[in-house]
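Asks: pasting the sequence and the predicted model now:
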Amino acid sequence: MAKRLIPALNRVLVEKIVPPSKTSAGILLPEKTSKLNAAKVIAVGPGDRDKSGNVIPVCFKEGDEVLLPEYGGSEVKLGDKMFHLFRDDDILGHLVE
């Protein structure tokens, strides 16, 4: 049975995007140039609550590409895949084309 994780409160489950280590022509890229802490949002929690009990929604949605901080988050293994769990305010921003 496959497990699915639904994050609590204002947490966001992401899968890191692994940049290619080679170009389409087969040229190896140095590790430094291919390092970008990008991830795809897999699931989001319902949001946190303010002092009045109102829900503050998470500003990301499933499928968004985001920029992560260099450190932080919690590693989560579901099946044979690794994911990371971050609070929404720890995520640095959206990646758009």
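Replies: In hand now; what should we look at?

Asks: please make it C-alpha for all contacts and neighbour counts, starting now.
Replies: Fine.

Asks: which residue of this structure lies farthest from its centroid?
Replies: Largest separation from the mean C-alpha position in the chain: residue 25, at 29.4 Å (C-alpha atoms, centre = their mean).

Asks: report the separation between the residue nearest to the spatial centre of the chain and residue 76.
Replies: Computing the C-alpha centroid of the chain and ranking residues by C-alpha atoms, centre = their mean puts residue 14 first, at 2.8 Å. Distance, residue 14 to residue 76, by C-alpha to C-alpha, to the nearest Å: 10 Å.

Asks: pasting the second one now:
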Amino acid sequence: MARRLIPSLNRVLVEKIVPPSKTTAGILLPEKSSKINSGKVVAVGPGARDRSGNVIPVSLKEGDTVLLPEYGGTQVKLDDKEYHLYRDEDILGTLHD
């Protein structure tokens, strides 16, 4: 049975996207060019509350591809897969094709 993590408050669960280490032609890419700085949103929390008690919803949704900060986040391992938890405001932006 697969476990599912629902983040609390304004947190976002992200699975980092690992870029290929070589091109389709078989050329090895330098390690620096394959830095992981994007990910796919797997789950979002309900949002944080302001001073009045109103819920401020998370600005992202499941399935969004996001730009991640170089440092930060909390590593989480579920069913042999690695994820990272970030606060909504720590995500740098969404990526669109």
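Replies: Perfect, I can see it now. Quantities reported herein were computed from a predicted structural model and do not represent experimental measurements.

Asks: re earlier: shared neighbours, residue 14 and residue 76 of the first structure?
Replies: Taking C-alpha atoms under 8 Å, 6 or more residues apart in numbering as the criterion, residue 14 of the first structure and residue 76 both touch 83-85.

Asks: ok, and the most crowded of those residues?
Replies: Neighbour counts for these (other C-alpha atoms under 10 Å) peak at residue 85, which has 20 neighbours.

Asks: quick one: the helix or strand hosting it aligns where in the second structure?
Replies: Per DSSP states H and E: residue 85 of the first structure is located in strand 81-87. Counting by TM-score structural alignment, strand 81-87 of the first structure lines up with residues 81-87 of the second structure.

Asks: now the closest residue to residue 66 of the first structure other than its chain neighbours: how far from residue 52 of the first structure?
Replies: Nearest residue to residue 66 of the first structure, sequence neighbours excluded (C-alpha to C-alpha, 6 or more residues apart in numbering): residue 94, at 4.4 Å. Distance, residue 94 of the first structure to residue 52 of the first structure, using C-alpha to C-alpha: 29 Å.
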